[in-house]
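> got a structure for you, letters missing:
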């Protein structure tokens, strides 16, 4: 499928110069064909979107362009000249920069130190730092990328860390900038600021390649978009000539529901009751300031808010792994039984025995052991289940058989239970965690950022599983920075700001604007509804 004026290779009919041209790129990892005969031409000074399901081969293709992988076949041209990109330094010298989904920053280095890392002028760092400071000041002013050069990276927000990554690429004089899922960890306001930056870069003549699964972003920011499916390029269109529905169908190969299909909730008895929950961390900072709410059987309570306002601490306490050294007070009940908040019985294993499933916000740090195989991760935390045991030992055959079933039912790709978790795409990693927790049929599911970095087809799938769990009479506590997701899935919405719940709303009786004000700590006159908020 190609737009008018484009060939099947995505090459405009005009003779406009291309910043990047890929011809017949193929790459396999053992039996898995990640890229198959892919061709793409990106005109200079444009924003090119590349979309596709998780595992479609987008990141592999860009990793080839950046020199992380060598293609098995095909040719790369940069500014019209053939180039063998053998490593990332070759790409950098050719003016290509890349900002990864998971940032490549040294957390205990300053911004300035991260900027020059790998680009020092010599053995003495002082001249390099002095030169970089001036260049950084100029770049920050030109592209609205203001950040304190002397700040430690670990003290920066995620949005500012991303600015550091972009500045790193620009400092190395990148004219072609690749961004892999750049808004996966950003708030809506941070994403909007990023878009302003990208438009400014394009207007200055830079070429942007944007890898994303978010159709709203594609429609808002790109000039052209190419669609990948299962390792192949299936279409190139001008963004102005397409629609979210058409792109979704191209990505998945079938029509996709962009809205959550659910019937009204029928709440039952309270499953989770939280009263005056407080938490002060080891540094003496009060993270939770008297949180109270309940969730009934057969309903989803969505917690909206900008990251860093206590949602993470709430999930960690309820999930059984609070921050070390934290002081916790208040009362929590599950199915009418008190839930210990410290000491014996406050751990994750006890939470699982109490009927709580937990899909954590950070799948790579808290949800998976990245070097372990998929079949091992399916049993992660449930290894003492009698179904997994054979006498005193774990029954590997039983665990593997269970993993094979979950991989099939959750459409995890590639369908290999022996592949290490780190070798799956982010969306398929998320499916592994969701399969493990949802199929345990918990009375209460805690789920944080369920579709962060997940493609449209997987989003539809995960949303369906959440609603199925609700309709089976289970309680769901949903935490997400995606307001569209909160509005679509929740039966009630509570908004957190600075460790407090600012108010509760019904999805059909509020708006993104009202919720945004609550997220900023501005309360309105609308009354709270339901629960104990």
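Noted; the coordinates are in hand. What you see is a predicted model, and the numbers here were worked out from it, not measured in a lab.

> Please count neighbours and contacts with C-alpha atoms only from this point.
Noted.

> Give me the spatial nearest neighbour of residue 145, chain neighbours excluded.
Distances taken as C-alpha to C-alpha, 6 or more residues apart in numbering place residue 163 nearest to residue 145, at 6.0 Å, with adjacent residues excluded.

> Also residue 434?
Excluding the flanking residues, the one nearest residue 434 by C-alpha to C-alpha, 6+ apart is residue 359, at 6.4 Å.

> One more to weigh against that first structure:
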């Protein structure tokens, strides 16, 4: 029997969805879904990729129309034709892909289309004051004059939340809000969300992170295959119970994989400098995973881009399996044995308008799938079907556009395509961002199997539990430098967090250990 929580006594019902049904060709995304959220509540909406969470929130926010069912906001029946209608009713949503103008300042983004005016003109001074006051009141520090393009992703998220508050949103929907945050930043965000709830807002979190749900949410609704399978009060349940409801099976959480057996050095980096990176020294051996931890914006992505050939190197040397690739093209790096899973799966990792099959063929079109310079359609289809099955990509067809997949399924597609290259070195950024619990385990197992097959893996992740569970060694970056190096099990989250904040005495070059270590 589905567990049912008692109704919280925190306030009036803010959002009520009853019998929501929505179908797409070949998919029943929502099947008679009920959801009730009250004022003063932080409510988690959970489920695996493809469970129907995004569809349900898109209906609530006016981006989709339901086929059946009703929506009530503050007790009034509504039928939103657009997000503008939802915002006018006091709803606001922060998407995984931020909706900001990079060329504008923080203040200009926050007040866009809701600008304070003086004598018919935009009052820029008033806009800056408004942003400063909102930021101080809600613990979301930002520089109102900073250009959004220059901000790390964690600060951009604050801008998105301030946009909602400026427009008077009383119901906030946040989609994977801590995917780009450190543990300390996530804790600070939840303190903000709790304060908002205590002030009478209601907060709906779409998330996969069980620890955050257990520590920061009052109730949780779990979807599986488009249906509600559990309604739980977090004070009366456990992370294991929620994971079981999401997947329909027992799930082993926070597994720590045993260390690998390091072989010959595959990647050697000496004195590497590039925009955002200063004097990096590191090595990765066959049969090991090296993790890089750091607060967003401290050079991790820039280092990976320099190694992948996407950012010019200004000093230093990079060798791959003994061959100098410091200034090599991306195509040559691929030929020499480098695969890359970038942080931005939409803008860099995939071509959203191309089909799933075509995206899975990318990079393979000159090697395994090529036949006398041509790509046989049958081979492309077979390749796509094999990877879709191996990595559990939920797609109605290999012909559909990759951009129509959920974020988690697009990530599975990207991981699968790059692992299939069987390259000597895999550079992987945020391997499980936005991916459901069951798929996280699968991706982790695939990365460990890749390591154990004799490959080298250099991984950047914002999830310290992921780094500690997978990495044989952990490097920490701060302000563009590698400032600390730890063997597996040497550093707990507090130690890593201090190093990420720059609380180490001197930069550590992080030499590669010998094979006997």
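Right, received. Where do you want to start? Only a predicted model underlies this, so the values are computations on that prediction, with no experimental measurement involved.

> Where does the aligned partner of the residue nearest to residue 145 of structure 1 in structure 2 fall, secondary structure wise?
Using TM-score structural alignment, the equivalent of residue 163 of structure 1 in structure 2 is residue 158. Residue 158 of structure 2 belongs to helix 153-166 when assigned by DSSP states H and E.

> by contact count, what packs against that helix?
In this structure, helix 153-166 of structure 2 makes packing contacts with strand 91-94, helix 106-111, helix 124-138, judged by 3 or more C-alpha pairs under 8 Å, 6 or more residues apart in numbering; DSSP states H and E.

> Which among those is found nearest to residue 288 of structure 2?
Closest approach to residue 288 of structure 2 among those is made by strand 91-94 (37.2 Å; C-alpha to C-alpha).

> Residue 402 of structure 1 maps to what in structure 2?
Correspondence of residue 402 of structure 1 to structure 2, assessed by TM-score structural alignment: residue 383.

> To clarify, my last question referred to residue 198 of structure 1.
So, by TM-score structural alignment, residue 198 of structure 1 is matched to residue 193.

> quick one: that match from residue 247 of structure 2, how far?
Plainly put, residue 193 of structure 2 is 27 Å away from residue 247 of structure 2 if you go by C-alpha to C-alpha, to the nearest Å.

> And those two? Which one has more around it.
More crowded of residue 193 of structure 2 and residue 247, by other C-alpha atoms under 10 Å: residue 193, with 24 against 20.

> wait, isn't that one in contact with residue 42?
Yes. Using C-alpha atoms under 8 Å, residue 193 of structure 2 makes contact with residue 42 at a distance of 7.4 Å.

> burial count for the equivalent of residue 216 of structure 2 over in structure 1?
Aligned by TM-score structural alignment, residue 216 of structure 2 pairs with residue 221 of structure 1. As a burial measure, residue 221 of structure 1 scores 18 neighbours (other C-alpha under 10 Å).

> who's in contact with residue 221 of structure 1?
Under the criterion of C-alpha atoms under 8 Å, 6 or more residues apart in numbering, the neighbours of residue 221 of structure 1 are 47, 195, 199.

> Then residue 60 of structure 1?
Contacts of residue 60 of structure 1 (C-alpha under 8 Å, 6+ apart): 34-35, 69.

> got JSON lines for the helices and strands packed on helix 153-166 of structure 2, with mean neighbour count and distance to residue 403 of structure 2 too?
Compiled in JSON lines, these are given as follows (neighbours: other C-alpha atoms under 10 Å; distance: least, C-alpha to C-alpha, whole Å):
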{"stretch": "strand 91-94", "mean neighbour count": "25", "distance to residue 403 of structure 2": "19"}
{"stretch": "helix 106-111", "mean neighbour count": "26", "distance to residue 403 of structure 2": "26"}
{"stretch": "helix 124-138", "mean neighbour count": "17", "distance to residue 403 of structure 2": "34"}
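
> would JSON lines of those with distance to residue 234 of structure 2 be doable?
As requested, these are exported to JSON lines (distance: least, C-alpha to C-alpha, whole Å):
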{"stretch": "strand 91-94", "distance to residue 234 of structure 2": "23"}
{"stretch": "helix 106-111", "distance to residue 234 of structure 2": "33"}
{"stretch": "helix 124-138", "distance to residue 234 of structure 2": "25"}
